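K.L.:
What follows is a protein structure lacking sequence information:
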């Protein structure tokens, strides 16, 4: 963790943090559509999409402190004020949120846990998919991306079988990159290594 990230967390996080252990209270008093990015990494994508959608309320969840510091530095430099941060475990916090809260959920390049014995730790499992579906408003969108073919296949299997979610692809497969998804440094590095990225998109149906 850099000195700048450490200072950013100390100086800027308190005003932008959502308490994961308190009862949910909308930071924007229910006046904005809400977007959530789960596991925002270094914050590059969340900072960009928040700038693209200044009338939205954007929430990011990240457990790793250096990533939180990195995002805060980007927000302060850009003067972006429509982002709030949950610096805690995603699953526990999400389970406590009210139904139909979110217009959009984004999960990019979650930990693939590649070893067979580790795969039960993967984020996209049937129970968690049901939580994501419950949190989306009717017509709301779930966007995912991974560069692990095996995990992409698991995502398709789990999400295609989740009641209330409809694959945006006509053949229930992968989709083209969404317009809002910027090419991050992480993804550019993967491209140089020859990695294929799999994009998935689902909509909440009644």
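P.N.:
Arrived safely, thanks for sending. These numbers come from a predicted model, not from an experiment.

K.L.:
Please count neighbours and contacts with C-alpha atoms only from this point.
P.N.:
OK.

K.L.:
What is the burial count for residue 205?
P.N.:
Residue 205: 15 surrounding residues under other C-alpha atoms under 10 Å.

K.L.:
Now do the strand or helix carrying residue 189: which elements does it pack against?
P.N.:
Residue 189 belongs to helix 185-192 when elements are defined using DSSP states H and E. Helices and strands touching helix 185-192, as assessed by 3 or more C-alpha pairs under 8 Å, 6 or more residues apart in numbering; DSSP states H and E, are absent.

K.L.:
just how off-centre is stretch 61-73 within its chain?
P.N.:
13 Å (C-alpha atoms, centre = their mean, to the nearest Å).

K.L.:
err, stretch 171-182, not the other one
P.N.:
15 Å.

K.L.:
And that stretch, what's buried?
P.N.:
Going by neighbour count (16 or more other C-alpha atoms under 10 Å), the buried part of stretch 171-182 is 172, 173, 174, 175, 177, 181.

K.L.:
Take this one as well and set it beside the first:
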């Protein structure tokens, strides 16, 4: 399964051009995974992007093994991973660095990541090959359609949504992924006791996330802090973007809620 190590692919901005040196890493979270402006919930908007040679090679060599074709039928986890293990679903893994690290930190869990941005899919496949990570599978498809068609209700041990687009302008807030109907959909796919772990670096969005999750009758907040936010779980690595932000005094907010048993 291992791929020869190649030099890191050049970071790209959303247009596909090389990103400036001080730009946020496009792969350090759920960037590009936002709801569509139309009424139907979607987990993304399409972004342009240029593929590096390492990503192209990984897609060709490892894609058939680790990328799951979208089919409107329930996914057999045991057949997919070759074992029985708790399954965690991630929406928008960007370039996949944190996803790969979490999968290595939690080898007794299996991870399904959804990302429509092809360079991100190629980048995660490259990491899977270089680091020999067996417990990740990928959908290059809208996460909402995957949930509706292929993820059985009550079957997930957890859901991760890290740094989704905050849609900063007030008139665009309705485009944010974390809204009550979408959270209700996620909760239905969680097993009793399963968790939702969200993270954002935009405080107004963190406040909205906390309000939406707290209002769901089937969820309970695991935090014991007065502000309702969670301490960063050990399994979630700090991203390069977070390191830069923390040095500048910016905040990051984690939220961990569980489905009631």
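P.N.:
Perfect, I can see it now. Since we're looking at a predicted model, the values are computed, not measured.

K.L.:
What's the TM-score once they're superposed?
P.N.:
The TM-score (TM-score structural alignment, normalised by the length of structure 1) is 0.94; 206 aligned residues with a C-alpha RMSD of 1.5 Å.

K.L.:
re earlier: can you name the secondary structure element that comes next after the helix holding residue 189 of structure 1?
P.N.:
Remark: after helix 185-192 of structure 1, the chain's next helix or strand is strand 198-204, criterion DSSP H and E.

K.L.:
Where in structure 2 does that next one fall?
P.N.:
Aligning strand 198-204 of structure 1 against structure 2 (TM-score structural alignment) gives residues 253-259.

K.L.:
mean shift between that stretch and structure 1?
P.N.:
Stretch 253-259 of structure 2 differs from its equivalent in structure 1 by a mean of 0.5 Å after superposition (mean C-alpha distance after the TM-score superposition for structure 1).

K.L.:
any idea which residue sits dead centre in structure 1?
P.N.:
residue 37 (2.3 Å; C-alpha atoms, centre = their mean).

K.L.:
Map that residue across to structure 2 for me.
P.N.:
In structure 2, residue 37 of structure 1 lines up with residue 90, judged by TM-score structural alignment.

K.L.:
does that match count as helix, strand or coil?
P.N.:
Under DSSP: H, G, I helix; E, B strand; the rest coil, residue 90 of structure 2 falls in the strand class.

K.L.:
contacting residues for it?
P.N.:
Residue 90 of structure 2 sits next to 111, 112, 113, 114, 159, 160, 161 when contact means C-alpha atoms under 8 Å, 6 or more residues apart in numbering.

K.L.:
For residue 65 of structure 2, state which of those is nearest.
P.N.:
Of all the contacts of residue 90 of structure 2, residue 65 of structure 2 sits closest to residue 112, with 13.3 Å by C-alpha to C-alpha.

K.L.:
Tell me, how many residues neighbour that closest one?
P.N.:
21.

K.L.:
Check residue 100 of structure 2 too.
P.N.:
Look at residue 100 of structure 2: counted by other C-alpha under 10 Å, it has 21 neighbours.

K.L.:
Using the three-state scheme, assign it.
P.N.:
helix.

K.L.:
Leaving out chain neighbours, which residue sits closest to residue 24 of structure 1?
P.N.:
The shortest distance from residue 24 of structure 1 to any non-neighbouring residue, by C-alpha to C-alpha, 6 or more residues apart in numbering, is to residue 97 (6.5 Å).

K.L.:
Check the gap between the aligned residue in structure 2 for residue 177 of structure 1 and residue 210 of structure 2 for me.
P.N.:
By TM-score structural alignment, residue 177 of structure 1 lines up with residue 232 in structure 2. According to C-alpha to C-alpha, to the nearest Å, residue 232 of structure 2 stands 15 Å off from residue 210 of structure 2.

K.L.:
so who does residue 261 of structure 2 touch?
P.N.:
Counting by C-alpha under 8 Å, 6+ apart, residue 261 of structure 2 has contacts 192, 193.

K.L.:
and the helix holding residue 189 of structure 1, how far from structure 2 on average?
P.N.:
Mean for helix 185-192 of structure 1 is 2.4 Å (mean C-alpha distance after the TM-score superposition for structure 1).

K.L.:
quick revisit: what's the spacing between the match of residue 177 of structure 1 and residue 242 of structure 2?
P.N.:
Separation of residue 232 of structure 2 from residue 242 of structure 2 (C-alpha to C-alpha) stands at 12 Å.

K.L.:
Over in structure 1, find the residue span stretch 120-139 of structure 2 aligns onto.
P.N.:
Taken onto structure 1 by TM-score structural alignment, stretch 120-139 of structure 2 occupies residues 67-86 there.

K.L.:
Can you point out the buried residues in the matching stretch?
P.N.:
By neighbour count on 16+ other C-alpha under 10 Å, the buried set for stretch 67-86 of structure 1 is 67-75, 82-86.
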